[in-house]
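**Q** please work out how this folds:
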Amino acid sequence: MTTTAERGYGHEYADLSRLMGRMTGDEKHGPAATSTLDALWVLYDRVLRVTPERVDDPGRDRFLLSKGHGPMAYYAVLAAKGFIPVDWLEGFGGYDSPLGHHPDRVLVPGVEIGSGSLGHGLPIAVGTALGLRARGGADARVWVLVGDAELDEGSNHEAIAFAGPSGLERLHTVVIDNASARHARPGGIAARFEAAGWSAETVDGRDHDALYAAFTAPHPGRPRVVVARVEPKGAVGEPKVA
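**A** Down below sits the predicted model:
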C-alpha cells in the first residue's frame, strides 16, 4: 500500500520547482508548463473541491487541463496534493510511465479528460457543465484551463458563444495569457468572453491572492472566465524549471 508520504501529502508551493525538476527527458516544454504553475496551485490548494479520496465522487469539482504542452506543472501539483506518487514524476514521458506528454484519464488518478489536440477542452467543459445541470441537485463545478493561443481554434468560438446565453454558471475557464496567440482580439481576451455574456476578469497570473479572489468572485447566472496574464513565452526572467 502506498503511504501518505509517498503520495506527496504535505508539500507546499515552494516544493513545486523541485518536483518539476524530477521530470527529465526530451520535450519537457518547461516554459509552457511554468506559465500555468501558479494558477494550478491556487486552484488545487484553495479552490477545487476534490481530493485523492474523492476522485470518483459525483459531487466533486471537475478540472480539465486543455492547454497543450503544459502537463509538467499539472503532474507536479497532482503529486504535491497526493493524487499520484511523487516517484512517478521521474518516469515522465517514458515508455512505461503513466505520465505522458498529454494527461490520460485512464492512467492518471484525478485526471478528468485525455487531452492533446488544442481546442477540445473548453467544448468538453461546456458539455460537462450541461450534464451536471441536467442531473440537478449536484453542486459540482467545472473548471477548464486553456492557453491564449488555443483560443484561435474555431471550436472555442462556438463554446464561448453557447455557454454565455445558456447561463452555465457552474462553468469556469482560466486562460493563461503568455502572449502566444497569433490573432489579436479587439479589447483583449476578457472582452471577447464578456461580449458573449460571460463574467470576466483579468489578473496577474503570478499573484496568488489576486487569482484566488478572481476564482471565487460570485457570478450568478453566468459562466466565469479569469484571464491570468504571465510573462510572454521565452521572455527574459521567465521562471525556469529547477
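**Q** every contact and neighbour count from this point should use C-alpha atoms.
**A** OK.
**Q** wait, what's in contact with the residue nearest the centre of the chain?
**A** A centroid search over the chain (CA atoms, centre = their mean) returns residue 145, at 3.5 Å, as the residue closest to the centre. When the contact criterion is CA atoms under 8 Å, 6 or more residues apart in numbering, the partners of residue 145 are 63-67, 121, 173-176.
**Q** could you also give me the structure for this next sequence, so I can compare it with the first?
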Amino acid sequence: MDSSEIKQLQILAAKSRMGAILGTYHAKSGHPGGSLSAADIFTYLYFKEMNVDPKNPDMQDRDRFVLSKGHCCPALYATLALKGFFEWDELTKLRHVGAMLQGHPDMKGTPGIDMSTGSLGQGISAACGMALAAKLDNKSYRTYTVLGDGEVEEGQVWEAAMFAAHNKLDNLVVIVDQNGLQIDGTVEEVAGIEPLDKKFESFGFEVIKIDGHDFNQIESALEKAKTVKGKPTAILAKTVKGKGVSFMENQVGWHGTAPNKEQYEQATAELQAEIDRLEGNC
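**A** The predicted structure is shown next:
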C-alpha cells in the first residue's frame, strides 16, 4: 500500500473508534476498550480484504466474518455503517429496546453480521463450520474470525483449533486481538496464555505475529495467509486496549464501562483531532 491508502484506512479506523464511543455513550453501557483495540483490524478486513457487498449482504460467495468476542461489536457496527450496510445514526440507538444494533451481534437483525455471538469461545467454532462448508461446496470464499486474548482461555477455542487443523481449513484465518487485558485484569494474571504462538503451532496452525495497529503488517499477514495450504492461519495481533483515546489506553476499567458526557466529549475531541490531522496530510 502507498501512504495515501494507509492514511485513508487510518481515517476510517479513527471514524470507527468514534462510532464505538458514540454508541456506548448513548447506550450508557457496552465495551469500548476492546472495540477500540480491534478497530484497525475491522477496518482493513472490510475496506481492503473481504469480498462483501453492502447492497447484497447475503450474497452466496461473500467472505464470512465472525466476531467471536461479540461484546466488542460497537466498533464492528461503526465499520459496517461506514461501509454502507446501514445508516450511521443507528449507532446512537445501540442497546436500545427494539433497535437494530444490540449489545452482541445478531445475524437475524443486522445486515452484514454473519453469526450471532456473545458466549465467548463459541465464535471460532462457527467460523470453522463456515470454512468447512466452503470446502464441501467447492466455494472460494474465505472465513475470518477475531478472538480476544482473554477469550483464548476458553477450552472450546482449542477444540475448534484441533478441528480446523484436522480438516485442513486453509481458508480460515483466526485473528487474536492481543490487547493484554480482560474484565478481571491482565490476561497474564488471570490465566497466562503464553507462549501463544507455540500453542497455535502445536495445534497445527501457521502462525504470524504482527502489530495490530500497523496496516502494512496487517496486509502482509493476510496476504501470506492466502498462500498457506493445508492448514489454518492464526494471526496474533498485538494491540492497545482503548487505542486512540488517551485516558482509555491500557486501562482495564474501560473493558465494559461506557463514557459519561465529559469523557465522551474528550474522547470525541481526541479522535476528531486525529481525523483532522490525517485528512490535512492527505
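**Q** confirm that the residue nearest to the centre of the first structure sits in a helix.
**A** No. Applying DSSP: H, G, I helix; E, B strand; the rest coil, one finds residue 145 of the first structure to be strand, outside a helix.
**Q** which non-adjacent residue is nearest it?
**A** Of all residues not flanking residue 145 of the first structure in the chain, residue 174 sits nearest, at 4.7 Å (CA to CA, 6 or more residues apart in numbering).
**Q** just give me the neighbour total for the one you found.
**A** Counted with other CA atoms under 10 Å, residues neighbouring residue 174 of the first structure total 27.
**Q** doesn't residue 225 make contact with it?
**A** Yes. Residue 174 of the first structure is in contact with residue 225 according to CA atoms under 8 Å; the separation is 5.8 Å.
**Q** which part of the second structure matches the longest helix along the first structure?
**A** Counting residues, the longest helix in the first structure under DSSP state H turns out to be helix 121-135. Following TM-score structural alignment, the aligned partner range for helix 121-135 of the first structure in the second structure is 123-137.
**Q** and if you look at stretch 47-56 of the first structure?
**A** Under TM-score structural alignment, the counterpart of stretch 47-56 of the first structure in the second structure spans residues 49-58.
**Q** just the buried residues of that stretch, please?
**A** When burial is assessed from 16 or more other CA atoms under 10 Å, stretch 49-58 of the second structure yields the following buried residues: 50, 52-53.
**Q** what's the span of that stretch, first residue to last?
**A** Terminal residues of stretch 49-58 of the second structure lie 17 Å apart, using CA to CA, to the nearest Å.
**Q** quick one: it to chain centroid distance?
**A** Relative to the mean C-alpha coordinate of its chain, stretch 49-58 of the second structure is positioned 17 Å out (CA atoms, centre = their mean, to the nearest Å).
**Q** am I right that residue 64 of the first structure sits in a strand?
**A** Yes. Secondary structure assignment (three-state DSSP) places residue 64 of the first structure inside a strand.
**Q** identify all contacting residues around stretch 174-184 of the first structure.
**A** With CA under 8 Å, 6+ apart as the contact definition, stretch 174-184 of the first structure has outside contacts at 35-36, 143-152, 205, 225-233.
**Q** give me that answer again for 7 Å
**A** By CA atoms under 7 Å, 6 or more residues apart in numbering, the residues outside stretch 174-184 of the first structure that reach it are 36, 144-149, 152, 225-233.
**Q** before we move on, back to that, ok, the residue nearest to residue 145 of the first structure to residue 97 of the first structure distance?
**A** If you measure residue 174 of the first structure against residue 97 of the first structure using CA to CA, the figure is 28 Å.
**Q** count of residues packed around residue 133 of the first structure?
**A** Here the number of neighbours of residue 133 of the first structure (other CA under 10 Å) works out to 17.
**Q** let me see the contact set for it.
**A** Remark: with contacts taken as CA under 7 Å, 6+ apart, residue 133 of the first structure is in contact with nothing.
**Q** cool, residue 16 of the second structure as well?
**A** Neighbour list for residue 16 of the second structure: 39, 75, 78-79 [criterion: CA under 7 Å, 6+ apart].
**Q** reformat the residues you listed into a markdown table and put neighbour count next to each item.
**A** Converted to a markdown table, the contacts of residue 16 of the second structure look like this (neighbours: other CA atoms under 10 Å):
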| residue | neighbour count |
| --- | --- |
| 39 | 31 |
| 75 | 33 |
| 78 | 33 |
| 79 | 28 |
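**Q** in helices, which of those appear?
**A** In this view, the contacts of residue 16 of the second structure that belong to helices under DSSP H are 39, 75, 78-79.
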